[in-house]
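K.L.:
here are the coordinates; sequence isn't available:
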């Protein structure tokens, strides 16, 4: 059973879409399909079944998925320890939305590297907090910053700031919050369809949108709303500059003080270097 086949299987299960899984893995779609076929041949049982025209894991698939996650996590930990034993530079990988990386990671990385010259830091930008959480859970990143997501028990976190979840528009499209219903009837609303937290907060307010367009990128939502006749749902941290310069209008606030969290796998914080970085970013927030 090849590691790359297990990696492909894990990503396909999480993305629930072959095309998105192929993009994330940087494989062609036929290669992804072939990896899954090889796994099924080795296991001797189907890993997926069709239910209501959707692919779902079989019982065998569920068992393999749980074990594949553990195997891949242990493999990463082993590779990291071997590198440390060789005296190679330790790598810390961090990820988050562009704005979160700029606000919380980059200012502290400068201070951290001055004291830890044998540590390399890699910063990755992602499209959503859900992508960040996935990367940390699956050891594709050591630290992440997310907003408003429930966390599994094996994740440690520290609240480093707070955001509001809002419906917004450019001033050119909408400049009077009292006319919100009129704007909703006239313009499509962009929202991240992969973020259960956003759906929950919007539904809790009883909001309904005649024309909703699902988008899986906060940056895409922001850019479209600023440049086209759209409304959008976003965390205020993504549009702080625009709010300050009054180039956007906040039409409604769905949730206030949404926590922004620094996250890491709890087991990784047993590494003193990781613990130092976690403490530095946590303390710098003043939370």
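P.N.:
Right, received. Where do you want to start? The structure presented is a predicted model; accordingly, all values stated were derived computationally and were not measured.
K.L.:
From now on I want contacts and neighbour counts done on CA atoms only, so please keep to that.
P.N.:
Fine.
K.L.:
Can you give me the distance of residue 237 to residue 99?
P.N.:
For residue 237, the distance to residue 99 equals 7 Å [C-alpha to C-alpha, to the nearest Å].
K.L.:
brain fart, residue 191
P.N.:
Counting by C-alpha to C-alpha, the gap from residue 191 to residue 99 is 18 Å.
K.L.:
So between the two, which is more surrounded?
P.N.:
Between residue 191 and residue 99, counted using other C-alpha atoms under 10 Å, residue 191 has the larger neighbour count: 23 against 15.
K.L.:
ok, now which ones touch the more buried one?
P.N.:
The contact partners of residue 191, by C-alpha atoms under 8 Å, 6 or more residues apart in numbering, come to 212-216, 221, 232-234.
K.L.:
Could you do residue 212 as well?
P.N.:
Listed by C-alpha under 8 Å, 6+ apart, the contact set of residue 212 reads 188-191.
K.L.:
Give me the subset of those residues that lies in strands.
P.N.:
Per DSSP state E, strands hold the following members of those: 189-191.
K.L.:
which residue ranges form the strands in the stretch 51-200 of the chain?
P.N.:
Under the criterion DSSP state E, counting those that start in this stretch, the stretch 51-200 of the chain contains strands at 54-57, 90-96, 119-125, 143-147, 155-170, 189-191.
K.L.:
Second structure follows, compare the two:
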């Protein structure tokens, strides 16, 4: 049984005439007759009564007609759906985004992508960059928008932007007027960091270790807004990308000396077959200029 046999059978049944059906389908009448005969042999019963001037359905043929119509409708729907996926008018993919990037990099990128591909969807999983890398490697998500680690094996990546890390402290803090700050100046300050699994946390702790300083971690969280609010309340200082702190009441940002930077980008597994929607997103990100699209 194939699609053509079903199509021939349905057309003959509806038109009740082999000749008219052949003209409608632009095939020869013998071809239609042979095709329906093969279908009847395969099913084991007669579908059409050919003894009258009009071709009429047998009882079994009437039952099979409804089934054949349903099969053809499903096939057409499947073909249309796949065409939509191919033309990028439908599709979805999974992306891991850390809260930090989700707060100020992802919204801009997402809005620009949706403007170009309004019918494509993405399922967003929020977690730290280290966890996001693992999710991509385990193929639990298709791509990750992450703070890029110094070394990245088994994954392809694309750098989106490089951001300077600044010290965030209360406006009334004694160090708030300094042109820059060193880790030596900050050694006695309580700090607020992201939880384990966040690349930014690891980078900051590694910098403290380089200076032989044991940090005083006052609190850890995975919430970007919580960090800013706690800094504003004077609970401690923190370290965040410069552009993530636009205008925040009672928070001052000061550069580090020497300067410290974060590379942010997209990662994906090169040997994995990705959804077309995800490939479109990767291609879009490769052309995306955050400076050009920023307000």
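P.N.:
Cool, got the structure. All values reported here derive from a predicted model rather than from experimental measurement.
K.L.:
rewinding a little: please identify which of the strands of the stretch 51-200 of the first structure is closest to residue 3 of the first structure.
P.N.:
Residue 3 of the first structure sits nearest to strand 54-57 of all those, at 19.4 Å, using C-alpha to C-alpha.
K.L.:
Quick check: longest strand in the first structure by residues?
P.N.:
strand 248-265.
K.L.:
Just the buried residues of that one, please?
P.N.:
248-251, 253-255, 258-265 (16 or more other C-alpha atoms under 10 Å).
K.L.:
So what touches the helix or strand following that strand?
P.N.:
Downstream of strand 248-265 of the first structure, the next assigned helix or strand under DSSP states H and E is helix 272-285. Here helix 272-285 of the first structure makes contact (C-alpha under 8 Å, 6+ apart) with 92, 104-105, 108, 112, 158-161, 262, 268-269.
K.L.:
And the longest helix along the first structure, what's buried?
P.N.:
Among the segments of the first structure that qualify as a helix by DSSP state H, the longest is helix 59-85. Neighbour counts over helix 59-85 of the first structure (16+ other C-alpha under 10 Å) mark 61, 64-65, 68-69, 72 as buried.
K.L.:
what's the answer for stretch 209-216 of the second structure, then?
P.N.:
213, 215.
K.L.:
got it, and stretch 225-244 of the second structure?
P.N.:
So, applying 16+ other C-alpha under 10 Å, buried residues of stretch 225-244 of the second structure: 227-232, 234-242, 244.
K.L.:
ditto for stretch 284-295 of the second structure
P.N.:
Here stretch 284-295 of the second structure shows 284-285, 288 as buried, counting by 16+ other C-alpha under 10 Å.
K.L.:
again with stretch 146-162 of the first structure
P.N.:
In stretch 146-162 of the first structure, counting by 16+ other C-alpha under 10 Å, buried: 146-149, 156-162.
K.L.:
Report the two of those separated the most.
P.N.:
Comparing all pairs in those by C-alpha to C-alpha, the longest separation belongs to 156 and 162, at 17.5 Å.
K.L.:
Mind checking which of the buried residues of stretch 225-244 of the second structure land in helices?
P.N.:
Using DSSP H, these in helices are 227-232.
K.L.:
How many residues are close by residue 192 of the first structure?
P.N.:
22.
K.L.:
Tell me if I'm right that it and residue 220 touch.
P.N.:
No: using C-alpha atoms under 8 Å, residue 192 of the first structure makes no contact with residue 220, being 9.8 Å away.
K.L.:
Point out the other helices and strands that the helix or strand hosting residue 4 of the second structure packs with.
P.N.:
Remark: residue 4 of the second structure resides in helix 3-15, with elements defined by DSSP H and E. Other elements packing on helix 3-15 of the second structure under the criterion 3 or more C-alpha pairs under 8 Å, 6 or more residues apart in numbering; DSSP states H and E are helix 18-25, helix 29-43, helix 59-86.
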